[in-house]
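In: here is the input, now give the coordinates:
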Amino acid sequence: MSDYVTRKQDGYYQLELIVQGAHCGGCRSRIERGIGELVGVSQVRMNLSTLRLVTTWTGEVLTAGDITTKLSQLGFGSAPYQVLTAQTQSEAELKTLLRAMAVAGFAAMNVMLLSIAVWSGGSEMSASTHSLLHWVSALIALPTVAYSGRTFFSSAWQALKNRQTNMDVPISLALILACALSLYETIQSNPETYFDAAVMLLFLLLIGRFLDAKLRLRTGDAARRLAALQITSATRILKNGSIETVPASSIHPDDTLLIPAGQRIPVDGIIIKGVSDVDVQIVTGETSPKSFGVGGRLYSGTTNLTAPLTLKAVAASSDSFLSEITMLVEAGEQSKSKFVRIADRAARAYVPVVHTIALATFIGWLWAGGDLRVAALNAIAVLIITCPCALGLAVPAVQIVAAGKLFKHGVLIKSGNALERLAKTKSVIFDKTGTLTTGQFTLLNFDEIQPQAIKTAAALAHHSNHPLARALHGYKSDLILTDVEEKPGLGLSGFLKDKPVLFGSADFTTATYVDGAASTAWLKIADDDPILFTFADQLREDAQQAVEDLIALSLRLEMLSGDRNEVVKQAASDLGISQWRGEVTPRQKMNLIHQRWAENYYPLMVGDGINDAPALAAANASASLTGASDISRSASDIILQGDRLSGLPIAINIARQAQSRVIENLTLAVLYNLLAIPLAVFGFVNPLIAALAMSGSSLLVTLNALRISRS
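Out: Here you go, the predicted model:
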């Protein structure tokens, strides 16, 4: 197992396992809590949709064997995580549940028919016929419960064997007691049995378990498809020039890779040889390929299309872009929000509380009437009707559906509590350059400049990666300049046939400063008058619509930028954002975030640069584009794929819907238990009615959660 441990760049160790036997939020909480108690563990994350457990730790004291042993003690099996294995295991679980559900459904139908015959027969049915029908019911029900109930029995046994409890313990106890009491009643030839209740309870529980597994499998498809893109080998070039084929997982930073045309890029890297078109849709959302040459950075998951490339790896597979995106998708289903913590605590308290109530009910009825049979029936009804399936599903069902819908709209959410924080948002604060704008400048006054001047400026600009210089990279020039030098903060200088040439700021070229919203640069050739070049940063195509949609959601919008006031004012005016500030520092951005907090605006910060990271971290919620800096993406709660701002209002709207559904589900679960428990304790429901009521509550919260996907 130690072969599957990955050494991270920051000195941490990481192990990815597929967990066997986990099926609910209580299982996940117990696993995360148990593994988190091991010495050195810094982070543990369990994903129910993909059954993937990722454990990160420091130091060499903890081993992979310690983690798998702890899982075994908690009652769960494990194996090294592989996408195909996880897919197969999830599908096998679904098929097992489907078979068990089919058997239970068929048996429930037949036992109910026999029960109806007994109920309708009344005094006209002889005692021997009555007893025979009960025995036939037993012959159908007992094997059915033994076969179809294995999911619950094995889970409960694993928990009890390791001195643990879970929600399957009282379920199993209720099924066993109901069958045992009914068999006793049949042997004693008593008039009432509850085989129908046991089989119906099992059938309805399996429906809920099957729907939950189906929902998790469907939601996990996105993460599995992304992870499957990482299943690739790579051709590594050794120092002696020979090549070898290795799994992508064994690639290390600084390795040299040969990427033939048609192959997917296995890890993040920089091109050191070759020029080729690359399909970058997974990163930017653009359907058209982009051309990359020496120095270009490629991300894992993109595909080399036209020519061989030699790549220098800059990250291991587990630290590359595609792995990060996969983790974000999985993390979107995880949750430690206020509502999840409430549900987790309630689920942990459930077993002792319910067992205590059931025992008290049994003793109370014995004390009140002394009838062992009635006391047992009411205690069993308490165990059945208080099954916490509705409470356990109340929050996770909503978050799974919401995360899946957000992914379809190109929004990756990094944590469950981000939904809760997004729903509280009252103001959105935008960075300008690279967020509302593309960060790519275009020349505005092309028609006012002589062609020779354009060629001269372009020849100089080709020697620089400054944003204004890049705006001229598309202009061809056959001029040859010598002694070209870039002076940071000023511009470029060189010689054209012994004539000095300058291109840059007004101070650098001795030009007169021009005030205005456009960005400017000047070209000066020898002693000629400086020539003005004006540039503009283009707004993103969907920025206007995104702003309008956010305003429609009654949100206060602001724009903050380190750019000049005139430029920021013009961009804000074009977009219809009334609140704006230019020439602000990163600290000033963060201070304004704190001010909005104090005003109870629960600010959402949207940025892309390293300078935005403090504000992103300080905000109530934060968002970055896919193309943002690594630091900004790490500080953000949601990632907008394809650099599309249109996902932002969608995310807030879905978060608000999810918040409403969570509150409704928790309210329904609490009201159900407040009503159901007294009815069971005081003998107003039998085990059959209890089974129907319990399953109805679970179905209700699941259907309520699914309303998000249909809205």
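In: use CA for all of it now, contacts and neighbours both
Out: Noted.
In: tell me the centre residue of this structure?
Out: Note on the chain: the residue nearest the mean C-alpha position is residue 332, at 1.8 Å, using Cα atoms, centre = their mean.
In: which strands and helices sit next to the helix ranked longest in the chain?
Out: Secondary structure of the chain per DSSP state H: the longest helix is helix 83-121. Applying 3 or more Cα pairs under 8 Å, 6 or more residues apart in numbering; DSSP states H and E, we find helix 83-121 packed against helix 127-148, helix 195-228.
In: out of the ones you listed, which is the most enclosed?
Out: Most buried of these, by mean neighbour count (mean count of other Cα atoms under 10 Å): helix 195-228, with a mean of 22.
In: just checking, what packs against it?
Out: Going by 3+ Cα pairs under 8 Å, 6+ apart, helix 195-228 lies up against helix 83-121, helix 127-148, helix 168-187, helix 321-331, helix 396-408, helix 687-710.
In: so which of these comes closest to residue 155?
Out: helix 168-187 (6.5 Å; Cα to Cα).
In: go ahead and name everything in contact with that closest one.
Out: Outside helix 168-187, the residues that touch it by Cα atoms under 8 Å, 6 or more residues apart in numbering are 131, 134-135, 138, 142, 145, 149, 152-153, 155-157, 159-160, 191-195, 197-198, 201-202, 351, 355, 376-377, 380-381, 383-384, 387, 687.
In: ok, and for that helix, which residues are buried?
Out: Going by neighbour count (16 or more other Cα atoms under 10 Å), the buried part of helix 168-187 is 168-183, 185-186.
In: relative to helix 195-228, how tilted is it?
Out: 150 degrees (axes from the mean of the first three to the mean of the last three Cα atoms, to 10 degrees).
In: returning to what we had before: got the helices and strands packed on helix 195-228 as CSV, with distance to residue 307 columns?
Out: Listed next are the helices and strands packed on helix 195-228 as CSV, based on distance: least, Cα to Cα, whole Å:
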stretch, distance to residue 307
helix 83-121, 30
helix 127-148, 56
helix 168-187, 57
helix 321-331, 22
helix 396-408, 32
helix 687-710, 42
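In: this one next, for a side-by-side:
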Amino acid sequence: MSCCAPPLALDGASDPSAARQEIRLASRDLGNGLRQSDLSVPGLHCAACIRAVETGLARLPGVAQVRVNLSTRRAAVQWRGEEAPELLTALAGLGYPGHLFESDAEGTDPERDRLIRALAVAGFCAMNIMLLSVSVWSGAEPETRQAFHWISGALALPCLLYSGRIFFASAWAVLRRGRTNMDVPISIGICLAFALSLYDTIHDGPHAYFDAATSLIFFLLIGRTLDHLMHEKARAAVRGLMRLAPRGATVLDTDGGRSYLPLAEVAPGMRIALTAGERVPVDGIVEEGASELDCAIATGESAPQSVSSGMAVQAGTLNLSGPLTILATAKAESSFLAEMVRLMEAAEGGRARYRRIADRAAALYSPVVHATALIAFLGWMMATGDWHRAITIAIAVLIITCPCALGLAVPIVQVVASRRLFEAGIMVKDGSAIERIAEIDTVAFDKTGTLTFGRPQLVDPASIPAVDLAIAAAIARRSSHPLSRAIAAAAPEAGLALTDIREHPGFGVEAELEGHCYRLGRAEWALAEAGGQPESGTMLSRDGALVARFAFAETLRPQARAAVDALRADGLSIVLLSGDRPVAVQPIAGRLGIDAVSAGLLPAGKVERLAALAAEDRKVLMVGDGLNDAPALAAAHASMAPASAADIGRNAADFVFLHDGLDAVPTAIAVARAAGRLIRQNFALAILYNALALPVAIAGYVTPLIAALAMSLSSILVVANALRLDAGKAQVRAGTDTRQAGKLAPACEPGE
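Out: Predicted coordinates:
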């Protein structure tokens, strides 16, 4: 359903020159004299809004391109020139006041709260008026009928003034600028029904249609609220990713002093002091120090990466163990993290184009209904000369053609499907994704944390002497490294008296025991004193001599092979996209029978791979969990993530499965396909209803109340059809292979 929210008050644009200066300062340099300004436009809600903003801003001198993102309600404007265009003033003149977009803006959602309050008021009034109408239409005495009409009118008034203002304000905002939208006929029908009902109540008429006006508002608000909540889900991932950026950085001055600067003021060439536990604020190069970084946002790997002098670091990665001094090489707006945010927003903007097609089709509703109601009124006036009858029929035409059934055709099935999926342990983050996942023909999996749990586990600990394993476990408990945790979990606490314990970032842990020096970590470091042939992997040494070798593997998720086989049996292509090294990816792909494998991909590389598949007219479901998967999850036709995924991955995904098993993937596809069939049936029912009801209403056989009841009946039919969704038919055909839960698959070289 298309709609337009009432314009908000313009913030910060009362002084055009000051606003233009602020826009220039906040703009981003794209090169070749081109700059980009991002504006927040809260009043964007439908295709008509998008066309008005894009067309209006494009007319301004110096504006090169305007791109509106319906999901995030942002307008990205590219412009040239020494002075910024008067963008905020132009937006206000178009009826869509806005302000500069602030990346760290937080707070509540006033539009959601407003819709929910309006829905509650409309529901209360409509239900009570309908109860009173039952008595009236059942043949109440004239005195009782008149009293009930006045009570109904009193109940309808707050519904119109409070809940109806959402439609009235939207209709007035476009009418005064010579445009129209779907809220115009809705507002006319509501106001006419209330006015005629009030007239008949005052003149002791037998019928009043307060129930028709309030029921119309209530049903329309249901669809509008659901639509708004879906938009908010799309914005959550971008906001979560922005929170990974620190608000500022400790900059080292030339005289050795330190100062804390806001992130926006950090410029290339500045030296930044970074302590353990802090995130890297901007892209840079390590000047001093050695440490380990959690680079999951970039590679998806849980294993920390060692960095030292001369190595590049990326914004958003987490410094784990040692202090670093880095030289900034980019501003915050040009950093790796900012690029990821832009990738996600670009993906959402592309996704919004699918919604525009439906909005443009729905926009035809308004002029058609206006013309039909007017013709009905004029025709009956000419035929009978009875204005009361003519206007009653016109109201009936306006109400009976209300697109409630069309508006509920998709959301109600999405609600039922969401409940069915929740019963199967799958959370739906975006209702429109149920339709999109039913269309997919390719499934792309991430490796670490998706096909596997992403946690290393020690292979065959029984082959290591118990004494040596106990010593290694005691040393490993002094480190938070994932491989150390795997060794510590393989042996119980032995109470060994370790002394002089030291952790060497990027190498391992060293400790003294009974006069001997033990080292647990990289082979080249642990065996440095022994010389001889270089070795690799994770090892335990005593006084430089080899004591034990450790090999690690990742655990496949339960039902991983069964899920892949079920998807392949349904005719879907399977692709593996991973940021890990090929030597770690190939064994997993081999065990699952996946031939199409791309390893060593950065976030942008995954998005490019998905774009290449889309260019082949493939519709891809992306299943991933890491921070580095967030742009790919947003760019895919549909996306899923496990509950164990990082916050950003969960926010970016359309679906989140709560259980460990990968059988959630084919289950979600099966439920979505069943839901797709019901959506098409609902559309057919809604179209058939309008085809039958409209001629009857024009012929004068329908009162406004019957029109409202017919509209409600069409909605009830749509809801009843949606409830036919049978979760029992949407189970994974391959079943559950519980034996696979305990199997290990080599995922990395020992010690990596």
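In: so what's the residue opposite residue 227 of structure 1 in structure 2 once aligned up against?
Out: Residue 227 of structure 1 maps onto residue 242 in structure 2, with residues paired by TM-score structural alignment. Taking Cα under 8 Å, 6+ apart, we find residue 242 of structure 2 in contact with 103, 104, 337, 338, 341.
In: looks like the second one contacts residue 238 (just checking).
Out: When you say that, I think you mean residue 104 of structure 2. No: here residue 104 of structure 2 does not reach residue 238: they are 10.2 Å apart, not a contact under Cα atoms under 8 Å.
In: now for residue 694 of structure 2, which secondary structure element holds it?
Out: Assignment of secondary structure by DSSP states H and E places residue 694 of structure 2 within helix 664-698.
In: and that helix, what does it pack onto?
Out: In this structure, helix 664-698 of structure 2 makes packing contacts with helix 387-400, helix 404-409, helix 411-423, helix 432-437, helix 560-569, helix 704-722, judged by 3+ Cα pairs under 8 Å, 6+ apart.
In: tell me which of these lies nearest to residue 18 of structure 2.
Out: Across these, closest to residue 18 of structure 2 is helix 432-437 (Cα to Cα), at 40.7 Å.
In: for the closest one, which outside residues touch it?
Out: 230, 414, 417, 621, 637-639, 654, 668-669, 672-673, 675-676.
In: the helix or strand following that helix: average distance to aligned residues in structure 1?
Out: Toward the C-terminus, helix 432-437 of structure 2 is succeeded by strand 442-445 as the next helix or strand (DSSP H and E). Superposed on structure 1, strand 442-445 of structure 2 shows a mean distance to its aligned partners of 7.7 Å (mean Cα distance after the TM-score superposition for structure 1).
In: what's the spacing between strand 442-445 of structure 2 and its chain's center?
Out: In terms of Cα atoms, centre = their mean, to the nearest Å, the centre of strand 442-445 of structure 2 is set 19 Å apart from its chain centre.
In: which elements pack onto whatever helix or strand comes next after it?
Out: Later in the chain than strand 442-445 of structure 2, the nearest helix or strand by DSSP H and E is strand 452-458. Counting contacts by 3+ Cα pairs under 8 Å, 6+ apart, strand 452-458 of structure 2 packs against helix 482-489, strand 552-556.
In: and residue 116 of structure 2, which of the ones you listed is closest to it?
Out: Minimum separation from residue 116 of structure 2 across those (Cα to Cα) falls at strand 552-556, 43.5 Å.
In: now that closest one and helix 482-489, what's the angle there?
Out: Strand 552-556 of structure 2 and helix 482-489 are oriented at 90 degrees to each other (the same axes, to 10 degrees).
In: neighbours of residue 700 of structure 1, how many?
Out: 15 (other Cα atoms under 10 Å).
In: how about the helices and strands packed on helix 83-121 of structure 1 in a markdown table, adding distance to residue 664 of structure 1?
Out: Putting those into a markdown table (distance: least, Cα to Cα, whole Å) gives the following:
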| stretch | distance to residue 664 of structure 1 |
| --- | --- |
| helix 127-148 | 32 |
| helix 195-228 | 19 |
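In: quick one, which of those helices is nearest to residue 16 of structure 1?
Out: Nearest of these (Cα to Cα): helix 195-228, 12.5 Å.
In: for the closest one, the distance to its chain's centre please.
Out: 19 Å.
In: show me what whatever helix or strand comes next after that helix is packed up against.
Out: Remark: after helix 195-228 of structure 1, the chain's next helix or strand is strand 233-237, criterion DSSP H and E. If you count contacts as 3+ Cα pairs under 8 Å, 6+ apart, strand 233-237 of structure 1 packs onto strand 243-247, strand 256-259.
In: quick check: which of those is nearest to residue 678 of structure 1?
Out: Taking Cα to Cα, strand 243-247 is the member of these nearest to residue 678 of structure 1, at 60.2 Å.
In: contacts for the closest one?
Out: Contacts for strand 243-247 of structure 1 (Cα under 8 Å, 6+ apart): 232, 233, 234, 235, 236, 237, 238.
In: could you redo the last one with a cut-off of 6 Å?
Out: Around strand 243-247 of structure 1, the neighbours that count as contacts under Cα atoms under 6 Å, 6 or more residues apart in numbering are 233, 234, 235, 236, 237.
In: and the fourth one? What does it align with in structure 2?
Out: Okay, so that is residue 236 of structure 1. Aligning on TM-score structural alignment places residue 236 of structure 1 opposite residue 251 in structure 2.
In: for residue 300 of structure 2, what are its contacts?
Out: Going by Cα under 6 Å, 6+ apart, residue 300 of structure 2 touches 626, 628.
In: before we move on, back to that, ok, for the match of residue 236 of structure 1, nearest residue in space, not its chain neighbours?
Out: residue 272 (4.5 Å; Cα to Cα, 6 or more residues apart in numbering).
In: what lines up against that neighbour once you look at structure 1?
Out: Under the alignment (TM-score structural alignment), residue 272 of structure 2 pairs with residue 257 of structure 1.
In: for its match, give its distance to residue 651 of structure 1.
Out: Distance, residue 257 of structure 1 to residue 651 of structure 1, using Cα to Cα, to the nearest Å: 39 Å.
In: again, but for residue 274 of structure 1
Out: With Cα to Cα as the criterion, residue 274 of structure 1 and residue 651 of structure 1 are 40 Å apart.
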